[in-house]
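Enquirer: dropping the sequence and predicted coords here.
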Amino acid sequence: MGPLVSLLLLLLTPAAVPGHGQVHVQSSRGDTGLVPALRLRTEQADNAAQYAGYQVLRVNVDSNGTLDLLRTYEDRPGVDFWTPISPLVPTVDVMVSPDVRSELTRRLKDSGGSYGVNIGNVQDAIVRQNPIPSPFYLELLEGRQGYQLTWKAYHRLAVHHQYMDYVEHEYRGLCSTFSIGISTEGRNVKGIRCGLGEREIWIDGGIHAREWISPAVVSYLVKDFSATSYKEQDILKAFTIYMIPVLNPDGYEYTHTGRRMWRKTRSRTPGSSCVGADPNRNFGYHWGEAGTSTNPCSDVYPGSRPFSEPETRGVRDFLLQHKNKMEMYISFHSYSQMLFVPYGHGTERPSDYDELLRVAQKGAAALQAAGGPAFRVGQASRLLYAASGGSDDWAKAKANIKYSFTFELRDKGFNGFLLPSSLIEQSGRETAAAVKAMIRAIL
């Protein structure tokens, strides 16, 4: 069904690791356009090679002694905790360099601790995650009218932006692009709105740079709310949905051209040679408390002050301008297969917690019914660990958005942040089912 027919129906139908301590390095400025295949291959090979010999261990933390041992490795070069050191979880996933691996595994054995290996070769896993298409297939994509994005591969920022431009052009009157500002390195923090309703919903992805499945899933939602809009008339007549696939564009591009496991923004840190802040610790609600570090080299460094980052300021300003209409906030992360409701900074619960839980449980049930895995639902502070300065807590407490949620997408650690591109489409389908069920729960 063509876009004009879809629109007519809608209108007419009733209703630390490598990089720790690194000085500031500007991301490649050549990434503002589509990237040639040869350069893609070269960048991927160079990026992966930096992780030669690295492994991801799953450490069993059935004793406080093991937790204390792991804490001695926080912020050390060659160590990257993929899941938090927390008494709430039975295991901790940690990526380690070859030299640290030898030391850590020896100390674990000496103390009676135990571990397994989730990823035996991080370098190989990086290459396997996103195979570069053949020259013939790339040529077909380049010849395709409008856009090159697919849901069979992870794409660069320019391809996501190109796809949103295509949707705006093809679904005029239903969808249009917008921007919430410019990143530290001069990139557009770009999104697309779809819908005709006065009520509003916000969806973002890619706030943490290395979580590639997040932008891919948000782009899948863009497709569902445009190309298949005829199926979602009840939602799109009631709501306008604002979607930003890549909220941290500098960090996202750097995971392609610099360090695959980069998490933060790419801003300069006053008084330090270390780069960036964790944008999901940078929001001005309980800023700088639980789950953060004052070390600028840390992955959970919350910035020099609340909203120090242009990306988070853009979200703040946009949501406050729309606070009388915005009814739902959803942010996508990975990984752990959980769906969080506020608050994450501590065990305090909002007065309407039961209503938020009802809507979240509708989403988790729909996700599983669509063929997805079971997602645990609840507060991050009770299911995983407390983290302050998060976007979902701020959206609920300060922007007065009643329904605020965070998804932690696939998987549970077998692939972690290196979820193969072959799982994008399934992840998109099941997550879209969840999001639509949650929206319909508040219609």
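Expert: All right, it came through fine.
Enquirer: use CA for all of it now, contacts and neighbours both
Expert: Noted.
Enquirer: list the buried residues of stretch 121-129.
Expert: With burial defined by 16 or more other C-alpha atoms under 10 Å, the residues of stretch 121-129 counted as buried are V122, Q123, D124, A125, I126, V127, Q129.
Enquirer: likewise for stretch 143-163?
Expert: Buried residues in stretch 143-163 (16+ other C-alpha under 10 Å): 146-163.
Enquirer: got another, please set it beside the one above:
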Amino acid sequence: MKTISVACKTVLLAMVAGSAAAASGTGAAATGLEQTVFSAVKDKLSGLFWRVGQQPLEEEVEEEVKEKEGYVPDWSQYEDETVLRFNWTTARERKAFVDATKTLVLDVWRVGKHSGDVRLHQARVPNLLRLLPKSLRRAESRRVMIADLEHAVHSTQPESREVVDFSTKSSMDIQTVSELFFSDFRSLESIYQWLDILEETFPEQVRTEVIGKTHEGRDIRVYHLYSSQRNVSGKKKTIVITGGTHAREWVSVSTVLYSLYTLLVHHGSRGNGAGGEDNILDKLDFLIVPVLNPDGYVYTWEHDRLWRKNRQDTGVPLCRGIDIDSSFPYHWKPSMGTPCSEGYAGQAALEAEEARAFTKYINATSERHQYFGYLDWHSYSQTILHPYGYSCKETPRDAENLLELAYGMARAIRWSSGKMYSVLPSCEDREYDPDDSEGGCALDYMYKMHAIWALQIKLRDTGNHGFLLPKKFIVPVGEEIFSALRYFCDFILNPEDESYGSN
């Protein structure tokens, strides 16, 4: 039944998109005006078709799924799907790629300055090529990144889909428990159980707060890391870290958790660095949100591994979800696409409940914390992004030092693991024309409104696995990114010291 619903949705979108392409002229990408009209038509038709019946089909499917014991996602939903990379040399080609994928409502995995990755059914490749300029239709302009998506999804699943009950392992040594924890990707329930053990182990250095609820009623949790030895009066230099904004980016969650663990065990008052220069928690506070999108993350475990948005209603039953990272209030703009698009920003700023809860919490705690830094972890592309995302025409304040910080973090990663991370303005990494204004990202909001320094890091890899990074990379990515985090901390603590990060 689930497979049928997915197929019906795909057919409908293909019909609408096909009509749009025909109206704009075969072989030519839609113009700005035509694109707007087609988007409106798609929204209207989606609503007319998908509101039929007493209950949305997707909700019926979910109710059936909940009744099944030991449910395993239907891998056939990815059957005959592939991920292609298109390479371009001009801004016109880039815009044509973005316009064509929006017209066909495709799942764009990445858009960079010189290339973009898109997921689609093999049967729809000709439809996409017809909307692209001749230069991008050439075989040498594209290559297959993932030939068999169904196999890739299945082969990178956790060894056991059953929840590992970490609450029963609280009597074990924390390092032993954590070695088990980081041996694979973990469900939301297992993550929270493991974090509860950390809080029990370090009660004077970790405090959990629930900052809000998701659409489906799950807690949005923030973990406050601090030193038990430090005077608690007055504002403290604080670094905010977020992960799991986009549900399918599992490695962003595991990497945030790895940094949280390393800070406590090796750089806290009771850790290996206690009493020495390595005790970061004696000098800085951290507010860490490991899973900003709990509903979406659970959905990737139970239904669709490649789900990206949250799980809010949009008014179109089979097109749920708002892109949390397009919902923040700084230079927010409504999406050009339909609610079915992966980057759907909603109808108003902070419509995404997770973004609203996060900004409310940050605003409310600004009297207690001096927000010196913000780090937002995503995947993939091995890139460090600096503000601004909404426009390449806007220059960030203190741009020279911000770039020095970003390149220094990239260098720290290279020294740690040999991996190369590029540095770019965020505007060159978003799914629109860099010369156009489109905002709403957490990076811009935090940098403009709260944090002195703010960066977004897109983790491994560069596309061979995409969002489906195997579990063997959990610890290596965690280690290299903690090296970057350590550099970030040293930069904040010693901004005039040119030797930071040299150890």
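Expert: Arrived safely. Note that the structure is a prediction, hence the values are computed from the model and not measured.
Enquirer: that older thread, export the buried residues of stretch 121-129 of structure 1 to JSON lines and tack on distance to V17 of structure 1 and secondary structure?
Expert: As requested, the buried residues of stretch 121-129 of structure 1 are exported to JSON lines (distance: C-alpha to C-alpha, whole Å; DSSP: H, G, I helix; E, B strand; the rest coil):
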{"residue": "V122", "distance to V17 of structure 1": "12", "secondary structure": "helix"}
{"residue": "Q123", "distance to V17 of structure 1": "13", "secondary structure": "helix"}
{"residue": "D124", "distance to V17 of structure 1": "17", "secondary structure": "helix"}
{"residue": "A125", "distance to V17 of structure 1": "16", "secondary structure": "helix"}
{"residue": "I126", "distance to V17 of structure 1": "15", "secondary structure": "helix"}
{"residue": "V127", "distance to V17 of structure 1": "18", "secondary structure": "helix"}
{"residue": "Q129", "distance to V17 of structure 1": "19", "secondary structure": "helix"}
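Enquirer: over in structure 2, find the residue span the helix or strand hosting L8 of structure 1 aligns onto.
Expert: Assigned by DSSP states H and E, L8 of structure 1 falls within helix 3-12. Under the alignment (TM-score structural alignment), helix 3-12 of structure 1 falls on nothing in structure 2.
Enquirer: which helices and strands does that helix pack with?
Expert: Judged by 3 or more C-alpha pairs under 8 Å, 6 or more residues apart in numbering; DSSP states H and E, helix 3-12 of structure 1 is in contact with helix 233-238.
Enquirer: just give me the neighbour total for H286 of structure 1.
Expert: Number of residues near H286 of structure 1 (other C-alpha atoms under 10 Å) recorded here: 18.
Enquirer: any idea how far N118 of structure 1 is from the residue at the greatest distance from the centre of structure 1?
Expert: Relative to the C-alpha centroid of structure 1, counting by C-alpha atoms, centre = their mean, D110 is the outermost residue, at 37.1 Å. Distance, D110 of structure 1 to N118 of structure 1, using C-alpha to C-alpha, to the nearest Å: 21 Å.
Enquirer: same question for V59 of structure 1.
Expert: Here the distance between V59 of structure 1 and N118 of structure 1 works out to 10 Å (C-alpha to C-alpha).
Enquirer: out of these two, which sits in the more crowded spot?
Expert: It is V59, of V59 of structure 1 and N118, that has more neighbours when counted by other C-alpha under 10 Å, with 22 against 19.
Enquirer: so what corresponds to that one in structure 2?
Expert: V59 of structure 1 maps onto F86 in structure 2, with residues paired by TM-score structural alignment.
Enquirer: please identify the helix or strand for that match.
Expert: Assessed by DSSP H and E, F86 of structure 2 sits inside strand 81-87.
Enquirer: elements contacting that strand?
Expert: The helices and strands touching strand 81-87 of structure 2, judged by 3+ C-alpha pairs under 8 Å, 6+ apart, are strand 115-121, strand 142-146, helix 149-155.
Enquirer: please name the residues that touch the residue nearest to E79 of structure 2 when sequence neighbours are not counted.
Expert: In space, and not counting its chain neighbours, E79 of structure 2 is closest to E150: 5.4 Å by C-alpha to C-alpha, 6 or more residues apart in numbering. E150 of structure 2 sits next to W75, S76, Q77, Y78, E79, D80, E81 when contact means C-alpha atoms under 8 Å, 6 or more residues apart in numbering.
Enquirer: from those, which ones fall inside strands?
Expert: E81 (DSSP state E).
Enquirer: filter the contacts of E150 of structure 2 down to the buried ones.
Expert: Neighbour-count burial (16+ other C-alpha under 10 Å) is assigned, among the contacts of E150 of structure 2, to W75, Q77, Y78, E81.
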